[in-house]
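A.B. asks: no FASTA, just this:
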């Protein structure tokens, strides 16, 4: 009788095992960066943590180097299921991200990556236009960044006058500022900058020092000027809202609980990368220049940001209110403390 019970139990046991296997969900993850990039290293650590926390119920199939997801259409591609999760870049997206793109220039005077991320979350909580532009996406991580400097091929840059005539790749929020300084700004995805520098299509790039190593800019540029461009945070990793809604509640909690760790990991890897980039530039005989007019530059930065904020009125967005709230929180000091008030 005992053996008969065992024989009857075995099929049930295998059925339970098969049911558990079918509970495994494979999600695609996509990034325009190679797997060795600091962003990707943080992403890989995050995926491993999710797989472990879910006890194997979630596994990932990763696609790197733009093989599945583009830089300028990533938000649309994730909304439509090209990838389940991916690195998004609202600052490069074509249309539909007016406030996400412009707000990145409202952070004049910000002093740390932690404050960048905290300020973005305050603004997103306070102004519904942020959520409107992210419809169809579940944001999984907010990313700040190292402060950009200016890397140039042959022309050193030491003061405001030296910007005149330079064709520079720059993030979208600083385009108006560089035009005011007499430069010729170009907004292109970072992956296109190296060949543009090598061919002389651009004279330089406004980018953090970590790119000297990670993007190999020391091979195509001789100078770096340590002028500080203030910069903001932005939603940088997201999942399709349709996919998010299809996940069990306990799995959703795992993703939500992992957000702070992912953001911290991104910050630490960015800081490590900046040190590595500066050292790499020195080792490869790049010439470092100080900048003599940082205070005047900062004042002009905020003047242009306020003008850009006013331009959001065209899209029925009160950009001036967003700009003022950002500056009020920055002026209140670090760490950023969010008192969102009533949504506007």
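C.D. replies: Done, it's in. Worth saying up front: this structure is predicted, and the values here are computed from it rather than measured.

A.B. asks: hey, let's count contacts and neighbours off CA atoms from now on
C.D. replies: OK.

A.B. asks: Going by residue numbers, what spans are helices in the stretch 101-250 of the chain?
C.D. replies: Applying DSSP state H, counting those that start in this stretch to the stretch 101-250 of the chain gives helices spanning 113-126, 128-133, 175-180, 193-198, 211-214, 241-246, 249-283.

A.B. asks: Quick one: list the elements packing against the first one.
C.D. replies: Using 3 or more CA pairs under 8 Å, 6 or more residues apart in numbering; DSSP states H and E as the contact criterion, the neighbours of helix 113-126 among helices and strands are helix 128-133, strand 137-143, helix 319-331.

A.B. asks: do the same with the shortest one
C.D. replies: For helix 211-214, the contact count by 3+ CA pairs under 8 Å, 6+ apart identifies helix 249-283 as packing neighbours.

A.B. asks: Give the next helix or strand downstream of the helix it packs on.
C.D. replies: Past helix 249-283, heading to the C-terminal end, the next element that is a helix or strand (DSSP states H and E) is strand 287-289.

A.B. asks: Which helix or strand lies directly C-terminal to that following strand?
C.D. replies: Using DSSP H and E, the helix or strand that directly follows strand 287-289 along the chain is helix 294-311.

A.B. asks: Mind listing what's buried along that next one?
C.D. replies: 294, 297-298, 300-302, 304-306, 308-311 (16 or more other CA atoms under 10 Å).

A.B. asks: between it and helix 319-331, how many degrees?
C.D. replies: Calculated by axes from the mean of the first three to the mean of the last three CA atoms, to 10 degrees, helix 294-311 forms an angle of 150 degrees with helix 319-331.

A.B. asks: Around residue 12, how many other residues sit close by?
C.D. replies: By the other CA atoms under 10 Å criterion, the neighbourhood of residue 12 contains 11 residues.

A.B. asks: Show the contacting residues for residue 269.
C.D. replies: Going by CA atoms under 8 Å, 6 or more residues apart in numbering, residue 269 touches 38-39, 42.

A.B. asks: one more structure, for comparison:
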């Protein structure tokens, strides 16, 4: 059945490529966009087609540039926003990759597309009276946090520091998010079991923002201190306020099944694991990723889990860390 399924998949992708070669700016291609989003999602959820994600992303960027980014009425439909955010999240995951992998997927980051998409999303507000999460059906947190995360990830992948002006902009952006986080009076107040609807959704949305802020703050701190080489970030001190607060958040949500289903927080939790040094803290991350794997069955979570285990083992033993090829061979042991 697996062989047959991959055969159907290959034929479908071939036909999709043929359709993409003849589209024009006047064509309405919601169906194609939805197909591309589902194919990208299939790659994230499965073991066999994740390497095809870059070609799906490129197709999605081409369609969105034609039908959304180049139009005067920017993102005038909810579907446009859904499509933009879906492609941008796929771009984020593909560009960030695994921490043990220094190459990432075969996707060249398109700054022009990303900057234009960020501008367009900033101009649309479908639910002005509701929380930011209502206006962000996929990303869930501000696009600027994803941009910051990708910027610091690039430094660790290449070992090349940003230009002084770009580094200053990163510092300012992170400082702004840190300020918002530290001003929050309800920082560690979890939603009760009785809380329903928008209030609970708001809380999870805010907590995702906090985790992204704490992770990017820790990574940028290493860059500013000049302790960055191409490869993995160093472990962060347990006594640092960012790590201390992040662990408190993870402890509060340790047995929350709703939290385990929120895919946006998987990358910051995974990255926190890379930054952790103490076995008891690592166990907290291990438990949360396993719970996410149990309730979602997403292969992407298993990739994160396996990558963390190899990183932790290598640090303990002082040996090399496996690359992605070795990771793919062993993923069947998880989930």
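C.D. replies: Nice, I can see it. None of the values given here were measured: they were computed from a predicted structure.

A.B. asks: How close are the two chains, by TM-score?
C.D. replies: TM-score for the superposed pair, counting by TM-score structural alignment, normalised by the length of structure 2: 0.27. Supporting figures: 154 aligned residues with a CA RMSD of 6.6 Å.

A.B. asks: Compile the helices and strands packed on helix 113-126 of structure 1 into CSV and extend it with columns for distance to residue 175 of structure 1.
C.D. replies: Listed next are those as CSV, based on distance: least, CA to CA, whole Å:
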stretch, distance to residue 175 of structure 1
helix 128-133, 21
strand 137-143, 21
helix 319-331, 17
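
A.B. asks: Could you save these as TSV and add columns showing mean neighbour count and distance to residue 117 of structure 1?
C.D. replies: What follows is these, written out as TSV (neighbours: other CA atoms under 10 Å; distance: least, CA to CA, whole Å):
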stretch	mean neighbour count	distance to residue 117 of structure 1
helix 128-133	16	14
strand 137-143	21	6
helix 319-331	19	12
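
A.B. asks: how about those, which one is nearest residue 4 of structure 1?
C.D. replies: Each of those has some distance to residue 4 of structure 1 by CA to CA; the shortest is strand 137-143, at 51.4 Å.

A.B. asks: What lies in contact with that closest one?
C.D. replies: By CA under 8 Å, 6+ apart, the list of residues contacting strand 137-143 of structure 1 from outside reads 75, 78-79, 117, 120, 233-241, 244, 255-256, 259-260, 262-263, 266-267.

A.B. asks: Swap in 7 Å and give it another go.
C.D. replies: Contact with strand 137-143 of structure 1 is made by 79, 117, 233-241, 244, 259, 262-263, as judged by CA atoms under 7 Å, 6 or more residues apart in numbering.

A.B. asks: just curious, which of those residues is nearest to residue 100 of structure 1?
C.D. replies: Once CA to CA is applied, the member of the contacts of strand 137-143 of structure 1 that ends up nearest residue 100 of structure 1 is residue 234, at 7.0 Å.

A.B. asks: Can you give me the distance of residue 49 of structure 1 to residue 267 of structure 1?
C.D. replies: Residue 49 of structure 1 sits at a distance of 17 Å from residue 267 of structure 1 (criterion: CA to CA, to the nearest Å).

A.B. asks: between the two, who's got more neighbours?
C.D. replies: Taking other CA under 10 Å, residue 49 of structure 1 and residue 267 do not tie; residue 267 has more neighbours (23 against 17).

A.B. asks: wait, what's in contact with that one?
C.D. replies: For residue 267 of structure 1, the contact set (CA under 7 Å, 6+ apart) comprises residue 113.

A.B. asks: now residue 330 of structure 2
C.D. replies: For residue 330 of structure 2, counting by CA under 7 Å, 6+ apart, there are no contacting residues.

A.B. asks: Which strand or helix spans it?
C.D. replies: When elements are defined using DSSP H and E, residue 330 of structure 2 is found to belong to helix 324-330.

A.B. asks: Tell me the buried residues in that helix?
C.D. replies: Quick answer for helix 324-330 of structure 2 (16+ other CA under 10 Å): 324, 327.

A.B. asks: ok, now stretch 251-259 of structure 1?
C.D. replies: With burial defined by 16+ other CA under 10 Å, the residues of stretch 251-259 of structure 1 counted as buried are 251, 255, 258-259.

A.B. asks: Those: which two are farthest apart?
C.D. replies: 251 and 259 (13.1 Å).

A.B. asks: which residues of the stretch 201-335 of structure 2 fall in helices?
C.D. replies: With DSSP H, counting those that start in this stretch as the criterion, the stretch 201-335 of structure 2 has helices at 241-252, 257-260, 266-275, 279-296, 299-317, 324-330.

A.B. asks: what comes up buried for the fifth one?
C.D. replies: For helix 299-317 of structure 2, burial by neighbour count (16+ other CA under 10 Å) applies to 299-312.

A.B. asks: For residue 118 of structure 2, state which of those residues is nearest.
C.D. replies: Distance to residue 118 of structure 2, by CA to CA, is smallest for residue 300 among the buried residues of helix 299-317 of structure 2, at 24.8 Å.

A.B. asks: Count the neighbours of the residue nearest to the closest one when sequence neighbours are not counted for me.
C.D. replies: In this structure, residue 300 of structure 2 finds its nearest non-sequential neighbour in residue 44, 5.5 Å apart by CA to CA, 6 or more residues apart in numbering. Residue 44 of structure 2 has 23 neighbours, counted by other CA under 10 Å.

A.B. asks: After the helix or strand where residue 44 of structure 2 lies, which helix or strand is next?
C.D. replies: Element membership for residue 44 of structure 2 (DSSP H and E) is helix 30-45. Scanning forward in sequence from helix 30-45 of structure 2, with DSSP H and E defining helices and strands, the next element found is helix 53-64.

A.B. asks: just to revisit the earlier point, just the closest of the buried residues of helix 299-317 of structure 2 to residue 151 of structure 2, please.
C.D. replies: Here the nearest of the buried residues of helix 299-317 of structure 2 to residue 151 of structure 2, counting by CA to CA, is residue 304; it sits at 19.9 Å.

A.B. asks: Let me know how buried residue 41 of structure 2 is, in neighbour terms.
C.D. replies: Around residue 41 of structure 2 there are 18 other residues, counting by other CA under 10 Å.

A.B. asks: State the distance from it to residue 90 of structure 2.
C.D. replies: To residue 90 of structure 2, residue 41 of structure 2 is 8 Å away according to CA to CA.

A.B. asks: again, but for residue 35 of structure 2
C.D. replies: On the measure of CA to CA, residue 35 of structure 2 and residue 90 of structure 2 end up 14 Å apart.
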